[in-house]
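[1] All I have is the shape, not the residue letters:
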């Protein structure tokens, strides 16, 4: 599977972002649903402070609010600089 992500990310970022997305996408439908990112949310709760940011991590990635995270949403979420006030 090969994805093309928008500019602003170097090749290493693209490889890592795509690899992790594919690891989480258990059913291979190119979308992360709540069950697929549930464990990631648990890890984020332990690592991210304040806890409300970790709790809201999936919601902040889900730009269109459909409770599904596409690769594009995933990539944008992970490369966001944190200055947009989402948390």
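    Okay, I see it. Keep in mind that what you see is a predicted model, and the values were worked out from it rather than measured.

[2] hey, let's count contacts and neighbours off CA atoms from now on
    OK.

[3] mind listing the strands for this structure?
    31-32, 69-70 (DSSP state E).

[4] Would you mind giving those strands as TSV with distance to residue 53 and mean neighbour count added?
    Listed next are these as TSV, based on distance: least, CA to CA, whole Å; neighbours: other CA atoms under 10 Å:
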stretch	distance to residue 53	mean neighbour count
strand 31-32	19	22
strand 69-70	17	24
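
[5] and here's the other structure:
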């Protein structure tokens, strides 16, 4: 559930279009998606907070959170749980 919803939000925020459908849990994000710059990370976090009803503190976020789609989805699941 979290993986698919996170993928949808990521695709929407980054305007990936059909390319978003090809993303898997192992798909690398930071450094691999040119659309995922610092401003996009801020926008993405806001969208995830709104969609899942979570609060993400600056201290919660690290590069490993955005390493792959799976790591990001896992992070969201931990925050929502």
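    Everything's here; your move. This one's a predicted model, so the numbers in the text were calculated from it and none came from an experiment.

[6] where does the TM-score land?
    Once superposed, the chains reach a TM-score of 0.44 (TM-score structural alignment, normalised by the length of the second structure), with 61 aligned residues with a CA RMSD of 3.7 Å.

[7] Distance to residue 38 of the first structure added to the strands of the first structure, as a markdown table?
    Below are the strands of the first structure laid out as a markdown table (distance: least, CA to CA, whole Å):
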| stretch | distance to residue 38 of the first structure |
| --- | --- |
| strand 31-32 | 10 |
| strand 69-70 | 12 |
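
[8] which one of those lies closest to residue 60 of the first structure?
    Closest approach to residue 60 of the first structure among the strands of the first structure (CA to CA): strand 69-70, 10.0 Å.

[9] Which neighbouring elements make contact with the closest one?
    Here strand 69-70 of the first structure touches strand 31-32, going by 3 or more CA pairs under 8 Å, 6 or more residues apart in numbering; DSSP states H and E.

[10] about what we covered before: out of the strands of the first structure, which gets nearest to residue 12 of the first structure?
    strand 69-70 (19.4 Å).

[11] and residue 34 of the first structure, how many neighbours?
    Neighbours of residue 34 of the first structure under the rule other CA atoms under 10 Å: 13.

[12] separation between it and residue 13 of the first structure?
    Per CA to CA, to the nearest Å, residue 34 of the first structure is found 24 Å from residue 13 of the first structure.
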